Structures are given as structure tokens and as C-alpha cells.
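Student: 3D model of this:
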Amino acid sequence: MTGPPRDDDAAVIVQSLEQPEAFALLYDRYAADIHRYAARRLGEGAAEDITADTFLTAFRSRARFDTGRASARPWLYGIAANLIGRHRRTEIRALRALARTGVDPVAESWTDGADQRVTAQAAHGRLAGALATLSAGDRHVLLLIAWADLSYQEVADALALPVGTVRSRLNRARRTVRRAMGADPTVVTESLEVAHGQG
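Tutor: This next block holds a predicted model:
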């Protein structure tokens, strides 16, 4: 089977309508990214289910994919965000526990060095508390940009929102997080990066 070009997810989806096994290419391309994002939001246990459900939902609804878009990445993150939204109580409980204890088992494994761990845990606690106070919509926008590295347009596509709404939700979320982190924008940026595993 000759597959479509690597960068044309729409062609993969079109091909999968006739050859369902072609859809596995999208899984190969994006499953690890979706899993990492879901794990950051809900933990490892739920990430497996979210990832599987994301691709099952995408496969079942692939005939409705907008083939005018070359990349399926925002579409897949949108499906994952909706599924994560159904686990909202689990996410809020985890964020509140992190705010109380300062221990994030996911980020812990990514953070090296004792000094860095102490700093990161203190920041994670404040950050988690701030994230727990955000509305689900604001949290989705902030974390799709911060942890999934989506652009404003990709977030708009993922969540079926106008770009202006994405911008306003992001600004509102950043203000809330800044206030919780002591109004220092560098602390907010560094906290999100460390929590995302870049620290």
C-alpha cells in the first residue's frame, strides 16, 4: 500500500475510508503526544484510556473530518480535551492534592536534582491551585498551548472556537495563574515549563 505524504493527515483519513488500516498511521504519528498530554492532565492511569478513546472516537468520526485541514493534530487534541473534560472531577482532585502537597508524581520523574525538585514542587503546588480554580474552558486553552504546544489557531480548531475566544480565555487564564503565582510572569512561565517536563 502506498501511503500519503508524511505531512498530509487529511490524505490518510481519506484513504482510511476505503482502507481502514491506513488510520493506524495517525496513531503512530500522534499517540505518544496525546498520551503525554493526557498524563499531564489526569495521570498515567487515565492517560491510557484517554489515548485509546481519542483514537477510537477519531476513527469512528473520521468521515466528518474537515479534509481542508492538512493536519489532524488539533482535531485529535480537541477530542482528547473533550474526553478529559468528562474526567473533570478527577483532574480537579489531582490539582488540589498537588496544591496541598506540592508533589507531582508525573513531573517528579522529569525533574532532576534536589534543589530543582524543591523549587519545582513549591511552584507546582501554587500552579496546581491556580489551575484548579480555572473554568474548564480556560484550563483547556491554557494547557493546550502550554503543554501540547498548539498555536492559537490549532486550539481554536481543536475546541471549535473563534481565535478571539481562544485569546481572551488564554489572557484570563494567564491573569489568574499570575495572581496565584505572585504576579511574576517568569515564575508562571517557568512553572508551566517545569510542569510540562522542560525543566
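Student: contacts, neighbours, all on C-alpha from now
Tutor: Fine.
Student: Could you tell me which other helices and strands the helix or strand hosting residue 58 packs against?
Tutor: In the assignment (DSSP states H and E), residue 58 maps to helix 44-60. Packing partners of helix 44-60 (3 or more Cα pairs under 8 Å, 6 or more residues apart in numbering; DSSP states H and E): helix 24-42, helix 73-86.
Student: Another sequence for comparison is provided below:
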Amino acid sequence: MDIDELIELVKQHGKSIYGFCYKLTGNKENTDDLYQETFLKAVELRLKMDASRNPKAFLISIAIRLHKNHRRKLAWRQRIAPTAELDEEANKSGSFASEATPEDAVLSLELRTMIQDAAHLLDDKLKLPLYMYYTADMTVEEIASALRIPPGTVKSRLHKARKTMRKVLEVDSP
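Tutor: Got it, this is the predicted structure:
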């Protein structure tokens, strides 16, 4: 794969890859870093990439590996020299131009926050397929390819993730 084909991949899948990176990291600064690192790594690995074999899944798998490596390094650093965690500002993104009333906008934001919090509680084995399916719009087969697991395992993890989130959301709701 040459650079021009890689540029075309960025145009085609860049937005969904960015959204996926955001779901993994949870904030804009780390998302920007992960997104950039993903495509830098893709440039390095472009000769191994085959445009006919689902390049989006290949890019997602690069992002996942980079994210895991970063978390592993961070955990190692925390064990060596613990630092106090900084509180990050809550996710306050999105415009509400489509909502009819301010009350609808508040309810929509509250519901979105509840769903994100429930997803955040999931283990990575459940969270990654869930984000890949709903955020990156990947099929079960694409997720299986990216995570190097059987499609049946992806389906069972999606089912378990939905079931777990449903339980959490039912407990939280009045």
C-alpha cells in the first residue's frame, strides 16, 4: 500500500477511527495523541497492509494495541513512582440544536452520560467490542479480525456487555 492509498483510508475511515479513539481515551488530548500515533504506525506498517482485507479493522487494531501499550506503561510508571491523579473535566461535548426544548437537551445529556458511565465500568474484553461495534460501526467479522478472536466470541462479548449495561442502567434509573 502506498502513501496515496493510506491518505484515502484516512479520508474514508478517519472520522470513525477518531470516534473510536475518543471512546478508548475519554478526553480530547489523549484522543488526538492516539489518533496521530495510529496513523503514524499505519505509515510504518503500510507495506504489510492490504487494502482488500479490511483496512479499517487493521487501523482499529493498531489503535487498540497502542492504547493498551500506553496504559501498560502508565501502570508501570505508577508502580515505580505513584502520583496523585488529576481530576479531569467531565465530557461536555455535542450541540443540542436538534432537541426541541432545553429540558430535552438536559435529559439527552444525562442519558448519554449514564450510558457512557455504564460502558466505562465494563472490562476491556467487553468494552472494546462494544465500542468497535457502536462507535466505529464495525461488523462482528471485522471486530473478530481486528481483535484476533472468533466471531462467536465477539457476539457473546457484545451480548454480555449489553446485559451488564442493562443491569447497571436499571439499578441507576428510578
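Student: hang on, the earlier thing: now the helices and strands packed on helix 44-60 of structure 1 as CSV including distance to residue 173 of structure 1 and mean neighbour count?
Tutor: Below are the helices and strands packed on helix 44-60 of structure 1 laid out as CSV (distance: least, Cα to Cα, whole Å; neighbours: other Cα atoms under 10 Å):
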stretch, distance to residue 173 of structure 1, mean neighbour count
helix 24-42, 16, 19
helix 73-86, 16, 21
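Student: okay, those helices in CSV with distance to residue 16 of structure 1 next?
Tutor: Below are the helices and strands packed on helix 44-60 of structure 1 laid out as CSV (distance: least, Cα to Cα, whole Å):
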stretch, distance to residue 16 of structure 1
helix 24-42, 9
helix 73-86, 16
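Student: And the ones you listed: which comes nearest residue 104 of structure 1?
Tutor: helix 24-42 (9.6 Å; Cα to Cα).
Student: could you check the angle helix 44-60 makes with that closest one?
Tutor: Using axes from the mean of the first three to the mean of the last three Cα atoms, to 10 degrees, one finds that helix 24-42 of structure 1 and helix 44-60 are set 140 degrees apart in direction.
Student: Identify the residues contacting helix 24-42 of structure 1?
Tutor: 9, 12, 44-48, 50-51, 55, 72-73, 76-77, 80, 84, 87, 90-91, 94, 106, 147-148, 196 (Cα atoms under 8 Å, 6 or more residues apart in numbering).
Student: For structure 1, which segments count as strands?
Tutor: For structure 1, strands defined by DSSP state E do not occur.
Student: Please, where are all the helices along it?
Tutor: 9-18, 24-42, 44-60, 73-86, 88-101, 105-108, 114-133, 136-146, 152-159, 163-180, 185-196 (DSSP state H).
Student: Those helices: which one's closest to residue 66 of structure 1?
Tutor: helix 9-18 (7.8 Å).
Student: Report the distance from that closest one to the chain centre.
Tutor: 24 Å (Cα atoms, centre = their mean, to the nearest Å).
Student: Stretch 63-78 of structure 1 now?
Tutor: 16 Å.
Student: again with stretch 168-184 of structure 1
Tutor: Between the centre of stretch 168-184 of structure 1 and the centre of its host chain there is 18 Å, according to Cα atoms, centre = their mean.
Student: buried set for that stretch?
Tutor: Along stretch 168-184 of structure 1, these residues count as buried under the neighbour rule (16 or more other Cα atoms under 10 Å): 169, 170, 172, 173, 174, 176, 177, 178, 180, 181.
Student: before we move on, the earlier item: and the helices and strands packed on helix 44-60 of structure 1: which comes nearest residue 99 of structure 1?
Tutor: Closest approach to residue 99 of structure 1 among the helices and strands packed on helix 44-60 of structure 1 is made by helix 24-42 (14.2 Å; Cα to Cα).
Student: what's the offset of the closest one from the middle of its chain?
Tutor: Taking mean C-alpha positions (Cα atoms, centre = their mean), helix 24-42 of structure 1 and its chain are 9 Å apart.
Student: Stretch 149-162 of structure 2 now?
Tutor: With Cα atoms, centre = their mean, you get 16 Å for stretch 149-162 of structure 2.
Student: For it, grab the matching residue range in structure 1.
Tutor: Under TM-score structural alignment, the counterpart of stretch 149-162 of structure 2 in structure 1 spans residues 161-174.
Student: Could you do stretch 119-138 of structure 2 as well?
Tutor: Using TM-score structural alignment, the partner range for stretch 119-138 of structure 2 is residues 131-150.
Student: Just the residues contacting the matching stretch, thanks.
Tutor: 33, 37, 74, 77, 81, 85, 88, 92, 95-96, 151-152, 155, 166, 169-170, 172-174, 176-177, 192-193, 196.
Student: rerun that using 6 Å as the cut-off
Tutor: Contacts with stretch 131-150 of structure 1, where a contact means Cα atoms under 6 Å, 6 or more residues apart in numbering, come from 92, 95, 169, 170, 173, 196.
Student: now, among those, which is nearest to residue 113 of structure 1?
Tutor: Out of the contacts of stretch 131-150 of structure 1, the member with the shortest distance to residue 113 of structure 1 (by Cα to Cα) is residue 196, at 16.5 Å.
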